[in-house]
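Engineer: Next come a sequence and a model predicted from it.
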Amino acid sequence: MAATATWERTDAGYTGVQADADWAREIRALADERDAVLLAHNYQLPEIQDVADHTGDSLALSRIAASSSASTIVFCGVHFMAETAKILGPDKTVLIPDERAGCSLADSITAEQLRAWKAEHPGAVVVSYVNTTADVKAETDICCTSSNAVDVVRSIPADREVLFCPDQFLGAHVKRETGRDNLHVWAGECHVHAGINGPELAERAAANPDADLFIHPECGCATSALYLAGEGTVAAERVKILSTGDMLTAARDTGARSVLVATEVGMLHQLRKAAPEIDFRAVNDRASCRYMKMITPAALLRCLREGADEVHVPSDVADRARASVERMIAIGKPGGGE
């Protein structure tokens, strides 16, 4: 039973707790005691998603955190997401069940590197994906999400240079859509999305000719998907480049009976709940983020019992980072988080 459960700290996360009915009851009781709202990202383990108050992408969840009447936010996701919640809700206590849950994409650029890049391009407008640290957001002019990155860049005068970071695949998508020659893209990537490759997608699409393709723009296969459509290998209307939030909308609207999904495998749980009549399958079954999966049942139980791990963002950094997020929200479609 969860009431007597103990956990063990390992390099892969906290272990030793079974996500059974007793665990779920204790989680909900502890959340009530702490006046906490539980937020779970779409890439979390299914049992974490199911016990949460809200499930979604990072920016949508951060907005919920900021507007919630709860005094404590428990963010089941990776560290930059909990930071964003703290930035948008500075007066709230923000906890992440395991502070070691990082992000390869957020780690692919530092504030120091961004300052050096800006020095090479004086006067350029910095557009940063929300999948960045608070320190990087503080050096950013306008943040963006995967669903509004094109709108954000289009809002910038055509004669201004743009520095886009940190995801090279999302940056390539934006450059392709806007046609801007003065858009410079940082060579960062999410190790999970980068590993979903073109040949793999082509093979799966050929074996499932009637399936829709839901492709996250962070994926290394996004360009390949558009190529397949351009060559007529896959019907163009079946190829959809979508954020995680937009995938859920598309799942409810599609007429397809099967969908191949190119993103982290945790997304399949929400898609299958949204449209249980559709056969959703991963393009790459191994596309699992080890950082997302560090938020285990044991980690969440520890978090709520002990009030660990609290996320802090220095007020000066938070103020500057908040301004870059607010500028994004003021431009076009606010979009989903990733």
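Structural biologist: That came in fine, so what should we check first?
Engineer: For the rest of this, base every contact and every neighbour count on C-alpha atoms.
Structural biologist: OK.
Engineer: nearest residue to E161 other than its sequence neighbours?
Structural biologist: Beyond its immediate neighbours in the sequence, the residue positioned closest to E161 (CA to CA, 6 or more residues apart in numbering) is A124, lying 4.6 Å away.
Engineer: roughly how far apart are the one you found and K175?
Structural biologist: Distance, A124 to K175, by CA to CA, to the nearest Å: 16 Å.
Engineer: cool, P122 as well?
Structural biologist: Distance from P122 to K175, counting by CA to CA: 20 Å.
Engineer: Also S104?
Structural biologist: Note on S104: its distance to K175, by CA to CA, is 22 Å.
Engineer: swap in G307?
Structural biologist: When CA to CA is applied, the distance between G307 and K175 equals 43 Å.
Engineer: just L95 next, same as before
Structural biologist: Spatial separation of L95 from K175 under the definition CA to CA is 36 Å.
Engineer: More neighbours: which of these two?
Structural biologist: Set side by side, L95 and K175 give different neighbour counts by other CA atoms under 10 Å, the larger being at L95 (28 against 19).
Engineer: next up, a second structure to put side by side with the first:
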Amino acid sequence: MTRLDSRTQAVANPVFVSAAQRFGIIERPELAFTPAVARETEHLYEKVKDFIPAIEWPVYAPYVHAINRLKKERNAVILAHNYQTPDIFHCVADIVGDSLQLARDASKVDAEIIIQCGVHFMAETSKLLSPEKTVLIPDGKAGCSLSESITGADVRLLKQRYPGVPVVTYVNTSADVKAETDICCTSSNVLAVVESFASDTVLCIPDEYLAMNVARQTNKKILTWKGHCEVHERFTAAELLAYKEANPGIEIIGHPECHPDVIAVCDFAGSTSGMINYVKDHRPSKVLLVTECSMASNIQAEIEGVEFVKPCNLCPHMKRITLPKILDSLLTMTEEVLVDPAIADRARLAVERMVNLKQ
């Protein structure tokens, strides 16, 4: 690979030097399914062969091979959320997990560059926790319906309406919103976060269903906001009951971003990591995961003897991240994620309080 050094361009703008200027741009390699590429990616195909037909692997393999070589050259680490497709999750990711896991790991990585395979708020969170690192997202338009449901101005109005009430903000929000909150939470630690306050009333925003579900587990009064995940809000209790009737003995594992009526018919509810651990620990003969459908494929590749029934609700935002975009991101050092210094310190504090909270 040939590097086109563009660091000298930084002289024109002494205030901001882009990642492309700092690290240089690398020419696009030839992408061909050569015998060497086939040989070096063979062990990775074994992980995804149930989801990618053999006839299609020659399309994927050159990207996988190029990405895995280039991330070493760039001293980059790839963080991938559990909702990424199997080719990303199993073939190029260095660290995988839910929002809390990725937030914690982002603060510990030694690499200079973080490639965030997830949605934009996750990349912002990585930048908050590792401000000295370069954080890239392969597609800056990978948004989130929850994140877009509320603004920092909305939170300020809520604080005026409920003075003195602690504000717990779901990590699925922008840095602007995090900067107005006392502490962040994820679906895996929301109850612990809520219970950490002495106050008998807590604002839990913006996910209405997450707040409603945690309200059933605490004696505190939970105030919320009408934000919803466009994937999880589509599931219904009637749909799941129909699956139960059609599949005797099936275990249904739900995500707390679903409506409480949906959670009520589930055998277990938890974060994406909690769902994965439940399946690994209990090994049900047949299971349905009430969440984004790529996760079932990712688990299925690791767990034998479990049949996954897959109602497929895709997240269009997560699916904006693809192997070609990851490669382009590494080559061109785009799209760089930056957080306004005016809000970064306050937003970082809210995230650090969450990460450091003892479970």
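Structural biologist: Thanks, I have it. It should be emphasised that the depicted structure is a prediction, and the values quoted were computed from it without experimental measurement.
Engineer: give the contact list for the corresponding residue of the second structure for the residue nearest to E161 of the first structure.
Structural biologist: Here A124 of the first structure is matched to V165 in the second structure, going by TM-score structural alignment. In this structure, V165 of the second structure makes contact with 159, 199, 201-203, judged by CA atoms under 8 Å, 6 or more residues apart in numbering.
Engineer: Which stretch of the first structure lines up against stretch 124-138 of the second structure?
Structural biologist: Stretch 124-138 of the second structure lines up with residues 83-97 of the first structure when matched by TM-score structural alignment.
Engineer: Just the terminal-to-terminal distance for that stretch.
Structural biologist: By CA to CA, one end of stretch 83-97 of the first structure lies 13 Å from the other end.
Engineer: mind listing what's buried in that stretch?
Structural biologist: Along stretch 83-97 of the first structure, these residues count as buried under the neighbour rule (16 or more other CA atoms under 10 Å): 83-90, 92-97.
Engineer: before we move on, what about stretch 203-213 of the first structure?
Structural biologist: By neighbour count, and taking 16+ other CA under 10 Å as the criterion, the buried residues in stretch 203-213 of the first structure are 204-205, 211-213.
Engineer: Then stretch 51-70 of the first structure?
Structural biologist: By 16+ other CA under 10 Å, the buried positions in stretch 51-70 of the first structure come out as 51-52, 54-62, 64-66, 70.
Engineer: sorry, back to before: can you list which of the contacts of V165 of the second structure carry over to the first structure?
Structural biologist: Conservation of the contacts of V165 of the second structure in the first structure, assessed by both residues aligned by TM-score structural alignment, their matches' CA atoms under 8 Å: retained contacts are 159, 201-203.
Engineer: Which of the residues you listed fall in strands?
Structural biologist: The subset of these located in strands under the criterion DSSP state E comprises 201-203.
Engineer: The residues you listed into a markdown table, with extra columns for distance to L70 of the second structure and neighbour count?
Structural biologist: Compiled in a markdown table, those are given as follows (distance: CA to CA, whole Å; neighbours: other CA atoms under 10 Å):
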| residue | distance to L70 of the second structure | neighbour count |
| --- | --- | --- |
| T201 | 50 | 18 |
| V202 | 46 | 23 |
| L203 | 44 | 23 |
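Engineer: Which of those sits closest to Y45 of the second structure?
Structural biologist: Using CA to CA, L203 comes nearest to Y45 of the second structure of these, at 46.0 Å.
Engineer: Report the contact partners of the aligned residue in the first structure for the closest one.
Structural biologist: Using TM-score structural alignment to pair residues, one finds that L203 of the second structure aligns to L163 in the first structure. If you count contacts by CA under 8 Å, 6+ apart, L163 of the first structure has them with 118, 124-127, 183-186.
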